[in-house]
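S.K.: sequence-free structure coming up:
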């Protein structure tokens, strides 16, 4: 077992990374002084694969789990679905020591975390991520949210889990498209924080696509460590943590314009990273060679660079409603070189328009 500690004083917790780890969740949770009633929130895809194993682990440790499966996909990140989860929590008699477990990908994690942050003004929350994207990114750091029809993740809270249990073995049941979506977030970590890690990804792109277990486990641990270090310095995204949004501003706009169905989150982020790199180059912050290196790696991982047929003016509508907008200006996370980014709001509308034309 590998462990990564997220150091946040009273809100500190451990990320446990181990093959077969779902069968150990009950044992790990028994050390957290929780109540015995547990609500597992999952979706209809993951439930038949792993809910029984997780429930069995909890029962063996003395817990009494209830399982609620929601519809898979971004549409479940809504206040309507959240209310369904609240109702189940109330009906199941969850109290303030009862934990809510997210068993699934980023949608389930965000939804269950939002409910955990709100139910009885906050109950313990456990992340058991089953997609690569959730394992390397969304399960760590305490961002929880649901979407609004006018934008993504606009209704939410910072609410740290008590524990994250990552089982790389579950990626064996992940489809290729979702695996690649997670790899987009993996690439992000190399760009924002570690050029050596970026080089490792270049050298191991084929192994990642082939699901080499050693390479995947190393990558998961590395991404978790990078994110843990950033979150420990800036839990509530007041400064440094904003760099984790590299590629997400335009990426979220593309997701929303496609009705959260044409491009998934990782694909949106890949296009968004390409756009952010182009904006960086237009603004004189980085060299063409850096943009080329990013594009080549995204291509090797079979991730999209553009969203053909989308209209720049439509995407701009989402940019101005992005949660990273302050005083009417977007805080752009831009690349100065692989391994280092900076935050600026001094980007002209002409530059943004020109880049949006390039990626649509």
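M.R.: Nice, thanks for sending it over. This one's a predicted model, so the numbers in the text were calculated from it and none came from an experiment.
S.K.: CA atoms for contacts and neighbours, from now on please.
M.R.: Will do.
S.K.: ok, residue 213 to residue 307 distance?
M.R.: 31 Å (CA to CA, to the nearest Å).
S.K.: these two: who's more crowded?
M.R.: Between residue 213 and residue 307, counted using other CA atoms under 10 Å, the more crowded position is residue 307 (19 against 16).
S.K.: who touches the nearest residue to the more buried one once chain neighbours are set aside in this structure?
M.R.: Residue nearest to residue 307 in three dimensions, not counting chain neighbours: residue 360, with 4.7 Å by CA to CA, 6 or more residues apart in numbering. Residue 360 sits next to 306, 307, 308, 309, 310, 311, 312 when contact means CA atoms under 8 Å, 6 or more residues apart in numbering.
S.K.: ok, now residue 7?
M.R.: Residue 7 is in contact with 13, 228, 232, counting by CA under 8 Å, 6+ apart.
S.K.: and of those residues, the nearest to residue 89?
M.R.: Checking the contacts of residue 7 against residue 89 by CA to CA gives residue 13 as the nearest, at 23.8 Å.
S.K.: how far away is that closest one from residue 163?
M.R.: From residue 13 over to residue 163 the distance is 6 Å, taken as CA to CA.
S.K.: compare the two (neighbour count), which wins?
M.R.: Between residue 13 and residue 163, counting by other CA under 10 Å, residue 163 is the more crowded of the two (25 against 19).
S.K.: just confirm that one contacts residue 6, I think it does.
M.R.: No. Using CA atoms under 8 Å, residue 163 makes no contact with residue 6, being 9.7 Å away.
S.K.: show me where the stretch 201-350 of the chain has strands.
M.R.: With DSSP state E, counting those that start in this stretch as the criterion, the stretch 201-350 of the chain has strands at 325-326, 329-330, 332-337, 340-344.
S.K.: redo the contacts of residue 7 as CSV? Include distance to residue 101.
M.R.: Below are those laid out as CSV (distance: CA to CA, whole Å):
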residue, distance to residue 101
13, 15
228, 20
232, 23
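S.K.: ok, structure two:
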């Protein structure tokens, strides 16, 4: 019996994903012909696609495209590339589903905006991208992504890969029936991950005492290496909500020959008090901890702050290794050596600089992280984008929907890949800054972007606001302040609001607390005497310091972020609990 004619593989994806280039390479590898339905449409119509749109309208083009796809699926037995919007047609979706049901491979070439832009050029040959091409591309991709992922039997994340490598991955999967690399996702079976997990990423924080931030999954085996071979006793400090995790780490260290202890702490900011620190000192003393011993913190930013402070002050300094379990702690609190506890007068007013011996950012701990805790942590990620790494902002703009609707263990592999890149980039920014300026004499102050006003909100709200929510409002405040001071363009200020709004983070605050907020800012660590100091931007990735701004500018900036009723942004639950 003659085998029915059908394509070897069908490539789908947005403009700039490389369907034509990869398709030709793949066709050569399989010794078959390559076919592009856009070219078929132009041949039938006798004119370019742009002219079809102008002369006949998009519905006419879609009708021609639907017919071209149906014909190619029926007649072509090589590699077939579809136009970016072809999969939106319900008739085409049915035809593709029938093709897939017979074993056909439908490959979604996934790509980010920054990688697609150079390939596409966003020129006149792309009628749907005219006007504001980057915004149009992002909007189209957001709308089409669910369809691409639903239709595809295979997904390839193409960022950073040469077309030859993409084609090779498709070919290996097509021939062997399994993913060839972690960037290939099987959308029909359970094979969403490779049998060999990727090696963890290591970001080194330079300085007098360099240390590594290790980012990956299943990293517990890295802990002894960070502790070093001289440590005998280890105190594992963890909040009550992570009792099982803390005990598991303590037991594992015990099995590896350490004399391991554990201390349970109150949850969240309640642990950052002098009384809790004194309790921990008592435990260290009773267990005869010496300068050769160490502390391991397991928890969020409050735990890394407290554990670092206890380590810095016990015998004037012992080792500490942080195992952050929240996004906020991974990208901010655990890295950089800032430690501290709170007082009635303000946040982190008592503390020291004490770099850790290492940090383990195990992304698997984020699988169970509350959706809004992850979103709040993204505020610190966005901060590093505005002060140093614009690529972070692009990633958030491209994937804000998946990040805002965080699904933890059920998140797609593509969302996990984006989150991992955001963590790596944010940590790299902080590592570079603190490596050059540990004690905040100059450069490190840029990491306080949005924090002066944000810390004031936290104090006024008695620490019942999530830190990331407060910092989000703080970033909008300093963006408005910079605009009023003539430093920042309107579009960058608008971008602050747009990105934070897209994540569900607050961008405004109640309008009846200015005196309390001003008093709190004057007590901030970054102030010098009565001189208020703010980190502001001249542009994205161009932070500068603004000292002693005119009081009328401060009040005007506050007016821009205040609103009634005094409830904050209804999107993210800004309060704890």
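M.R.: Now that the structure is in, tell me what you want to look at. Fair warning: this is a prediction, and the values are worked out from it, not measured in the lab.
S.K.: superpose the two chains and report the TM-score.
M.R.: Overlay of the two chains. TM-score (TM-score structural alignment, normalised by the length of structure 1): 0.95; 355 aligned residues with a CA RMSD of 1.4 Å.
S.K.: just the strands of the stretch 201-350 of structure 1: most buried one?
M.R.: strand 332-337 (a mean of 24; mean count of other CA atoms under 10 Å).
S.K.: against structure 2, where does it fall?
M.R.: Mapping strand 332-337 of structure 1 onto structure 2 (TM-score structural alignment) gives residues 534-539.
S.K.: what residues does that stretch touch?
M.R.: 387, 445-446, 448-450, 452, 478-479, 481-482, 487-489, 492, 526, 543-547.
S.K.: what about that stretch, distance to the chain center?
M.R.: Offset of stretch 534-539 of structure 2 from its chain centre (CA atoms, centre = their mean, to the nearest Å): 22 Å.
S.K.: mean shift of it relative to structure 1?
M.R.: For stretch 534-539 of structure 2, the mean deviation from structure 1 after alignment is 1.0 Å (mean CA distance after the TM-score superposition for structure 1).
S.K.: check which residues of stretch 481-495 of structure 2 are buried.
M.R.: 481, 482, 483, 484, 485, 487, 488, 489, 492, 493, 495 (16 or more other CA atoms under 10 Å).
S.K.: no wait, stretch 168-178 of structure 1
M.R.: Within stretch 168-178 of structure 1, judged by 16+ other CA under 10 Å, the buried ones are 168, 169, 170, 171, 178.
S.K.: measure the residue nearest to the fourth one when sequence neighbours are not counted to residue 213 of structure 1 for me?
M.R.: On the basis of CA to CA, 6+ apart, the spatially nearest residue to residue 171 of structure 1 that is not a chain neighbour turns out to be residue 131, at 6.4 Å. In this structure, residue 131 of structure 1 and residue 213 of structure 1 are separated by 14 Å, where distance is defined by CA to CA.
S.K.: now do whichever helix in structure 1 runs longest: which elements does it pack against?
M.R.: Longest helix in structure 1, counting residues (DSSP state H): helix 213-233. Helix 213-233 of structure 1 is packed against strand 2-6, strand 13-17, helix 176-193, helix 205-209, with contacts defined by 3 or more CA pairs under 8 Å, 6 or more residues apart in numbering; DSSP states H and E.
S.K.: so which of those comes closest to residue 70 of structure 1?
M.R.: Among those, helix 176-193 comes nearest to residue 70 of structure 1, with 18.3 Å by CA to CA.
S.K.: sort out which residues of the closest one are buried, please.
M.R.: Buried residues in helix 176-193 of structure 1, counted by 16+ other CA under 10 Å: 178-193.
S.K.: check stretch 245-255 of structure 2 too.
M.R.: For stretch 245-255 of structure 2, by 16+ other CA under 10 Å, it's 245, 246, 247, 249, 250, 251, 253.
S.K.: any idea what sits nearest the fifth one, other than its immediate chain neighbours?
M.R.: The shortest distance from residue 250 of structure 2 to any residue that is not its chain neighbour, by CA to CA, 6+ apart, is 5.7 Å, and that residue is residue 260.
S.K.: isn't there a strand covering that neighbour?
M.R.: Yes. Residue state for residue 260 of structure 2 (DSSP: H, G, I helix; E, B strand; the rest coil) corresponds to a strand.
S.K.: from residue 279 of structure 2, how far out is it?
M.R.: Residue 260 of structure 2 sits 17 Å away from residue 279 of structure 2, going by CA to CA.
S.K.: same drill for these two, tell me which one is more crowded.
M.R.: Taking other CA under 10 Å, residue 260 of structure 2 and residue 279 do not tie; residue 260 has more neighbours (23 against 14).
S.K.: tell me which residue of structure 1 lines up with that one.
M.R.: Correspondence of residue 260 of structure 2 to structure 1, assessed by TM-score structural alignment: residue 65.
S.K.: its match and residue 53 touch, don't they?
M.R.: No. Residue 65 of structure 1 is beyond contact range of residue 53, at 11.7 Å (criterion: CA under 8 Å).
S.K.: ok, the buried residues of stretch 168-178 of structure 1 vs residue 270 of structure 1, which is closest?
M.R.: Distance to residue 270 of structure 1, by CA to CA, is smallest for residue 178 among the buried residues of stretch 168-178 of structure 1, at 12.9 Å.
S.K.: can you tell me, leaving aside adjacent residues, what's nearest to the closest one?
M.R.: residue 131 (7.2 Å).
S.K.: residues near the equivalent of the one you found over in structure 2, how many?
M.R.: The alignment partner of residue 131 of structure 1 in structure 2, by TM-score structural alignment, is residue 326. Using other CA under 10 Å, residue 326 of structure 2 has 28 neighbouring residues.
S.K.: residue contacts, residue 326 of structure 2?
M.R.: Applying CA under 8 Å, 6+ apart to residue 326 of structure 2 gives the contacts 299, 300, 301, 365, 366, 369, 373, 374, 377.
S.K.: what does the second one align to in structure 1?
M.R.: Residue-level alignment of residue 300 of structure 2 against structure 1, with TM-score structural alignment as criterion, gives residue 105.
S.K.: contacts only, for that match.
M.R.: Neighbouring residues of residue 105 of structure 1 by CA under 8 Å, 6+ apart: 129, 130, 131, 133, 134.
S.K.: filter those down to the ones in strands?
M.R.: Among the contacts of residue 105 of structure 1, the residues falling in strands (DSSP state E) are residue 129.
S.K.: okay, the contacts of residue 105 of structure 1 in TSV with distance to residue 74 of structure 1 next?
M.R.: Converted to TSV, those look like this (distance: CA to CA, whole Å):
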residue	distance to residue 74 of structure 1
129	16
130	16
131	14
133	14
134	14
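S.K.: can you list which of the contacts of residue 105 of structure 1 carry over to structure 2?
M.R.: Mapping the contacts of residue 105 of structure 1 onto structure 2 (both residues aligned by TM-score structural alignment, their matches' CA atoms under 8 Å) leaves 129, 130, 131, 133, 134 still in contact.
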